[in-house]
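In: One predicted model, sequence on top.
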Amino acid sequence: MAAPVPPFTRESALQKVRLAEDGWNSRDPAKVSLAYTVDSHWRNRAEFITGREQIVAFLTRKWLKEQDYRLIKELWAFTDNRIAVRFAYEWHDDSGHWFRSYGNENWEFSADGEMSHRYACINDLPLADADRKFHWPQGRRPDGHPGLSDLGL
């Protein structure tokens, strides 16, 4: 099945969000970068990124730091070529300290469905191991696993 392209419907926006979540949970920077335009513009926290090469470099650094990364994204709103999501992910640093990072992203897409702009606001919360909620094996979140709203997040 082809990836959804604008204009988005509720169903195609939900599919686009899940495809993005699946891609990021792969933790494969080269693969993830292909979902973005060649000249995609990002703001991630206080970092500004332009183009696939910088996306790959950013994600490589990110997943070296954020170990055992597991992400859930949830559709917040959409229009013709834009989607807003909220998300949470859990990870630990090289000292074994766990965190849950919460945030919102605003996405804009080109006519062919690649993301041309991504603006992310993210906050990190230290997390006790006992408070973790994302326990699936590394990779894609299983279809039956609860989403953010189901988990009370």
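Out: Nice, thanks for sending it over.

In: C-alpha from now on. contacts and neighbour counts both.
Out: Fine.

In: and the residue lying closest to Arg82 once chain neighbours are set aside, what is it in contact with?
Out: Sequence neighbours aside, Glu108 is the residue nearest to Arg82 in space, at 4.5 Å (criterion: Cα to Cα, 6 or more residues apart in numbering). By Cα atoms under 8 Å, 6 or more residues apart in numbering, the contact list for Glu108 reads Asn81, Arg82, Ile83, Met115, Ser116, His117, Arg118.

In: same thing but 6 Å
Out: By Cα atoms under 6 Å, 6 or more residues apart in numbering, the contact set of Glu108 is Asn81, Arg82, Met115, Ser116, His117.

In: another one to put next to it:
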Amino acid sequence: MSPSRPPVPPFSLETAIQKVRAAEDGWNSRDPARVALAYTEDSQWRNRAEFPRGRAEITAFLERKWQKELDYRLIKELWAFDDDRIAVRFAYEWRNEAGQWFRSHGNENWEFDADGLMKRRFASINDQPIAVGDRKYHWPLGRRPDDHPGLSDLGL
């Protein structure tokens, strides 16, 4: 049995915002094993053209992702919520091995089980090449500081 991952459904505005920030913090850790614990054992994903199923495939996916997407920094923002579902929009900045920077924009739809674990995650993502001078995320790798602007504040 998986441990509970509060906040749990049904979500309020406050708990939905908490859930989104917890997901952002997890992904900014760039620790695939830690991130995978937020998902059910049989979680179903769609991420671009990949369809990982379960924690082992999610972990492998994230390991590949963060080997390619260097200096990854992410901001998520609540878009909508209801009972056991949350929709978010996000943007993250990263660079490839050649030094080209990108800002990846996307939307995710999440569905949770009663313990607060995500059982479904559907992501649509577009990559935008950016010049180094166009970067907006400059905090040290890891958790975004509480006083750093969010997506709406940055005009993203």
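Out: Cool, got the structure. Owing to the predicted nature of the structure, the values given are computational and were not obtained by experimental measurement.

In: Can you pull the TM-score for these?
Out: With the length set by TM-score structural alignment, normalised by the length of the first structure, the two chains reach a TM-score of 0.99; 152 aligned residues with a Cα RMSD of 0.6 Å.

In: Can you show me the helices along the second structure?
Out: Using DSSP state H, the helices of the second structure run over 13-29, 32-36, 54-68, 151-154.

In: just checking, what residue in the second structure corresponds to the residue nearest to Arg82 of the first structure?
Out: Under the alignment (TM-score structural alignment), Glu108 of the first structure maps onto Glu111 of the second structure.

In: can you tell me how far that match sits from Tyr39 of the second structure?
Out: Separation of Glu111 of the second structure from Tyr39 of the second structure (Cα to Cα, to the nearest Å): 10 Å.

In: Check Arg143 of the second structure too.
Out: In terms of Cα to Cα, Arg143 of the second structure sits 20 Å off from Tyr39 of the second structure.

In: quick one: which of the two has more around it?
Out: Of the pair Arg143 of the second structure and Tyr39, Tyr39 is the one with more neighbours under other Cα atoms under 10 Å, namely 23 against 19.

In: and Asp80 of the first structure, how many neighbours?
Out: Residues near Asp80 of the first structure, counting by other Cα under 10 Å: 13.

In: what does Glu97 of the second structure give?
Out: 10.

In: Quick one: map it onto the first structure.
Out: Per TM-score structural alignment, Glu97 of the second structure is aligned with Asp94.

In: pretty sure Asn109 of the second structure contacts Arg120?
Out: No - Asn109 of the second structure lies out of contact with Arg120 (Cα atoms under 6 Å); the separation is 7.8 Å.

In: for stretch 82-91 of the second structure, which positions count as buried?
Out: Using 16 or more other Cα atoms under 10 Å as the burial criterion, the residues of stretch 82-91 of the second structure that qualify are Asp84, Arg85, Ile86, Ala87, Val88, Arg89, Phe90, Ala91.

In: sorry, that was for stretch 15-32 of the first structure
Out: For stretch 15-32 of the first structure, by 16+ other Cα under 10 Å, it's 15-27, 29, 32.

In: residue range for that stretch in the second structure?
Out: Residue span in the second structure matched to stretch 15-32 of the first structure, by TM-score structural alignment: 18-35.

In: count of neighbours near the counterpart of Lys62 of the first structure in the second structure?
Out: Per TM-score structural alignment, the equivalent position to Lys62 of the first structure in the second structure is Lys65. Number of residues near Lys65 of the second structure (other Cα under 10 Å) recorded here: 14.

In: Distance-wise, check Lys65 of the second structure relative to Val20 of the second structure.
Out: Separation of Lys65 of the second structure from Val20 of the second structure (Cα to Cα) stands at 20 Å.

In: Could you tell me how many residues sit around Ala38 of the second structure?
Out: Count around Ala38 of the second structure with other Cα under 10 Å applied: 23.

In: if I read this right, it contacts Asp115, doesn't it?
Out: No - using Cα under 6 Å, Ala38 of the second structure makes no contact with Asp115, being 10.2 Å away.

In: could you pull out the strands for the second structure?
Out: Shown for the second structure, the strands assigned by DSSP state E span residues 39-47, 70-82, 85-95, 101-112, 118-130.
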